[in-house]
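Participant: Sequence and predicted structure, then a few things I'm wondering about:
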Amino acid sequence: MAVYGTGALDMYNTKKEKVLFSITEKNDQGRSFYEVDNGLPITQQEQLHHYLREADKDTICVPSTRSMRIVTDPFNYTHEDQVLPIQPEQLFFMDYTSKKDLENTDVLDIGLGSGVLSIFSLLNGAASCVGLDINSRAKMLAGYNAVINNIDKNFHIKDGDAADIFRSVDGKKFGFICSNPPFEPTPPGIDYYVNSAAGIYGLDFVDDILANVDRHLLDDGLLQLVTMAPGNAKKPFKLYESIEKYLPGCSVEIVLDLQPILYADFVDRFKNIFGHDDELINHMKKTASDDGVTHLHMLILKYKKGRHGRITEINAQKVYETWSTPLGV
């Protein structure tokens, strides 16, 4: 594994609690899907080593194409550089990724976070993976997770750049580009998690990816995003406006999760949980109302370079994001 820039493989630079997730592929009546088996709190480095040794004794937990182990920050780590724990959207991504799209291809993961999508790709046949992130803590944990899943040989971690997302891979093309980008509608001007803040509609990073992705995809290469997007109760029409702007006349498949959340409910948590000013949040809600935005949809976006057509929708086979808490814990 090569690590470039400020990220480094160093689990000893902090005593903060972490969480060790075990993720396993399951099968039910011929349909495969991924689940989190458990999330174990880790308070000391020695405790993490103990859990990993015990897991290696259980063949179900040994890293393979069917399982992986991922270390993240816990939800109660509230600093801006939080490395997000495993969330429903990452399982959504795995369930709707074709192994054929990964086979022997070079992958780019934009906003790698814990590295879970990169590791999933490499465990399922990718030839190599480059992961980009602006967060040094994310690069540290992603590198550690690559090592404990035995895929570090073909994994390269580079500095991300919020102002120029593809800067670190300028001139390079990939067969598969994936991202679970920051997607939370966020009040302007506040300090917030770098893994989440994405403008009033949560589309800032998605728009940048769509605007520039063709320069970095091979012919017939695939872009696959898992994100949240604003719209009405039926569809994320603000995302469709972006697709029509940046990928006009192209075939794009959308897989919609089954349970959207009200935009107003989602942004109200900036008042109720984080204590931000009522006026700021009310301005966001008024802007959304004026634009006809009432809901936020969790979804998968798939775009193959060079394929002409239109936007098509299918529904997921189950509910992924239940919104049981504001962050879907």
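Facilitator: Thanks, I have the structure now. Residues are numbered from 1 along each chain as shown.
Participant: only C-alpha atoms for contact and neighbour calcs from this point on.
Facilitator: Noted.
Participant: quick one: Asp208 and Ile281, what's the gap?
Facilitator: 25 Å (CA to CA, to the nearest Å).
Participant: Of the two, which one has the most company?
Facilitator: Ile281 (21 against 17; other CA atoms under 10 Å).
Participant: what's near enough to touch that one?
Facilitator: The contact partners of Ile281, by CA atoms under 8 Å, 6 or more residues apart in numbering, come to 187, 267-268, 270-271.
Participant: looking at the residues you listed, which has the most residues close by?
Facilitator: Busiest of the contacts of Ile281 [other CA under 10 Å] is Pro187, holding 22 neighbours.
Participant: Mind listing what's buried along the helix or strand Asp101 falls within?
Facilitator: Using DSSP states H and E, the element containing Asp101 is helix 99-102. Applying a neighbour-count criterion of 16 or more other CA atoms under 10 Å, one finds 101-102 buried in helix 99-102.
Participant: Next secondary structure element downstream of that helix?
Facilitator: Following helix 99-102 toward the C-terminus (DSSP H and E): strand 106-110.
Participant: That following strand: which residues count as buried?
Facilitator: For strand 106-110, by 16+ other CA under 10 Å, it's 106-110.
Participant: ok, those vs Asp159, which is closest?
Facilitator: Ile110 (10.2 Å; CA to CA).
Participant: Confirm Tyr144 sits in a helix?
Facilitator: Yes - according to DSSP: H, G, I helix; E, B strand; the rest coil, the state of Tyr144 is that of a helix.
Participant: List the buried residues of the helix or strand hosting Lys26.
Facilitator: Following DSSP H and E, one finds Lys26 within strand 18-28. Under the neighbour-count criterion of 16+ other CA under 10 Å, strand 18-28 has 18-25 buried.
Participant: and the comparison structure, right after this:
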Amino acid sequence: MTDYRGRFAPTPSGPLHFGSLVAALASFLDARRAGGEWLLRIEDIDPPRCPPGAAETIIAQLEAFGLHWDGPVLWQQGREAHYALALERLEGLELAYPCSCSRRQWRQYPVYPGWCRSGVREPDKPVAWRLRSDLGRRPVIWQDRLFGEQCFDPAALGDVVLKRKDGLWAYQLAVVVDDADQGITDVVRGADLLDNTPWQRQLQQALDLPEPRYLHLPLIMDVNDQKLSKQNLAAPLPLADARVRPLLHRALLALDQAPSPALAAAPVSEQLDQAIADWDVGRIQPERKRIAMEGDTDSMR
């Protein structure tokens, strides 16, 4: 084993789809090719979005595709005390502040204009907690393993919410705390999260936490150029082995790994063993992948 530690961290708002499979597969292969660990985290901090049984379905889907993780699953629910400590520290550093503003109030602005930075405008209303994106390291620069050097000014992205008005913890803070607590060294995920990375690196720096390496993957689009997502009703991954095998092969094609056609119907263990041996990030092309999912098992362009 090396010191590499990766993870897959789905939100259980519904079953995994083909785009999810590509992200999970890439993170799995990257970890296994490095001789490292691959962890599973269920990001269930937003119960209203997480229907009963969705997490269990995700776990069954990963197992059906042979994507077996190391150690126990980490569930975000129950980790509120860890997030509260991080927020308390940020508040002490004057990097987090309460905000009573609603999106309706600042809808004419491209990002939240920071009206509550110097004090809550409407103290009688519920408050969210926001990050002072105008403080700390600016700009945020890092080297993405696929897209190369990235440079963002977090202040141009706005003061992201860390804790919502309804008391639920927001993604940005939870993911940073959890990645640090799990010792994550490498994050492999879709390019739709590329512009989340500046906030996360700002938080890592402010909280004196390690900064993982990042590999953002090209997005998987349908034939109408819509990102495959649960919101767009992307078809869930199957559990039946006869359907899993060709779909795993297709996910390797989406990652530009050029798997042998002879393995398209092979057991998932054989496909994965070969894919681990052949895994090469340098093959991945950064362009979005447009695929046809319905009634077409071969088309990808």
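Facilitator: Arrived safely, thanks for sending. Since we're looking at a predicted model, the values are computed, not measured.
Participant: Could I get the TM-score for this pair?
Facilitator: Scored against TM-score structural alignment, normalised by the length of structure 2, the superposed chains reach a TM-score of 0.30; 131 aligned residues with a CA RMSD of 5.3 Å.
Participant: need the contacts of Ile281 of structure 1 in TSV with distance to Pro41 of structure 1 and secondary structure, can you?
Facilitator: Below are the contacts of Ile281 of structure 1 laid out as TSV (distance: CA to CA, whole Å; DSSP: H, G, I helix; E, B strand; the rest coil):
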residue	distance to Pro41 of structure 1	secondary structure
Pro187	31	coil
Val267	29	helix
Asp268	29	helix
Phe270	27	helix
Lys271	29	helix
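Participant: Surely Val140 of structure 2 is in contact with Leu203?
Facilitator: No - contact criterion CA atoms under 8 Å: Val140 of structure 2 and Leu203 do not qualify, at 11.0 Å.
Participant: of those two, who's got more company?
Facilitator: Set Val140 of structure 2 next to Leu203 and count neighbours by other CA under 10 Å: Leu203 wins out with 24 against 17.
Participant: OK, contacts around that one?
Facilitator: So Leu203 of structure 2 contacts 173, 176 (CA under 8 Å, 6+ apart).
Participant: ok, it to Asp179 of structure 2 distance?
Facilitator: From Leu203 of structure 2 over to Asp179 of structure 2 (counting by CA to CA), the distance is 12 Å.
Participant: which neighbours do the two share?
Facilitator: In contact with both Leu203 of structure 2 and Asp179: no residue, using CA under 8 Å, 6+ apart.
Participant: mind listing the helices for structure 1?
Facilitator: Here structure 1 has its helices, by DSSP state H, at 45-56, 88-95, 99-102, 116-123, 136-148, 204-212, 237-246, 263-272, 278-290.
Participant: Output those helices as a markdown table; include the columns distance to Lys305 of structure 1.
Facilitator: Below are the helices of structure 1 laid out as a markdown table (distance: least, CA to CA, whole Å):
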| stretch | distance to Lys305 of structure 1 |
| --- | --- |
| helix 45-56 | 41 |
| helix 88-95 | 19 |
| helix 99-102 | 13 |
| helix 116-123 | 19 |
| helix 136-148 | 28 |
| helix 204-212 | 11 |
| helix 237-246 | 12 |
| helix 263-272 | 32 |
| helix 278-290 | 32 |
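Participant: Tell me which of those is the most buried.
Facilitator: Highest mean neighbour count of those: helix 116-123, a mean of 25 (counted as mean count of other CA atoms under 10 Å).
Participant: Just the angle for that one relative to strand 18-28, thanks.
Facilitator: 50 degrees (axes from the mean of the first three to the mean of the last three CA atoms, to 10 degrees).
Participant: circling back: out of the helices of structure 1, the one nearest Val226 of structure 1 is which?
Facilitator: Here helix 88-95 is closest among the helices of structure 1 (CA to CA), at 6.0 Å.
Participant: List the buried residues in stretch 302-314 of structure 1.
Facilitator: Quick answer for stretch 302-314 of structure 1 (16+ other CA under 10 Å): 302-306, 311.
Participant: between those, which is nearest His295 of structure 1?
Facilitator: Ile311 (19.2 Å).
Participant: The closest one against Ile254, yeah?
Facilitator: Yes - under the criterion of CA under 8 Å, Ile311 of structure 1 makes contact with Ile254 at 7.2 Å.
Participant: by contact count, what packs against the strand holding Lys26 of structure 1?
Facilitator: Judged by 3 or more CA pairs under 8 Å, 6 or more residues apart in numbering; DSSP states H and E, strand 18-28 of structure 1 is in contact with strand 31-42, strand 67-72.
Participant: Please identify the buried residues of the helix or strand where Ile58 of structure 2 lies?
Facilitator: Applying DSSP H and E as the criterion places Ile58 of structure 2 in helix 54-64. By neighbour count with 16+ other CA under 10 Å, helix 54-64 of structure 2 contains the buried residues 54-55, 57-62, 64.
Participant: Report the spatially nearest residue to Phe8 of structure 2, omitting neighbours in sequence.
Facilitator: Of all residues not flanking Phe8 of structure 2 in the chain, Leu40 sits nearest, at 5.1 Å (CA to CA, 6 or more residues apart in numbering).
Participant: now for the helices of structure 1, which one comes closest to Gly221 of structure 1?
Facilitator: helix 99-102 (8.6 Å).
Participant: Just the closest of the buried residues of stretch 302-314 of structure 1 to Val71 of structure 1, please.
Facilitator: Lys302 (27.6 Å).
Participant: Quick one: residues contacting that closest one.
Facilitator: Lys302 of structure 1 makes contact with 222-225, 252-254 under the criterion CA under 8 Å, 6+ apart.
Participant: In those, which residue is surrounded by the most others?
Facilitator: Leu223 (25 neighbours).
Participant: That one reaches Ile209, doesn't it?
Facilitator: No - at 9.4 Å, Leu223 of structure 1 does not count as touching Ile209 under the criterion of CA under 8 Å.
Participant: how about JSON lines for the contacts of Ile281 of structure 1, with distance to Arg31 of structure 1 added?
Facilitator: What follows is the contacts of Ile281 of structure 1, written out as JSON lines (distance: CA to CA, whole Å):
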{"residue": "Pro187", "distance to Arg31 of structure 1": "40"}
{"residue": "Val267", "distance to Arg31 of structure 1": "35"}
{"residue": "Asp268", "distance to Arg31 of structure 1": "37"}
{"residue": "Phe270", "distance to Arg31 of structure 1": "38"}
{"residue": "Lys271", "distance to Arg31 of structure 1": "41"}
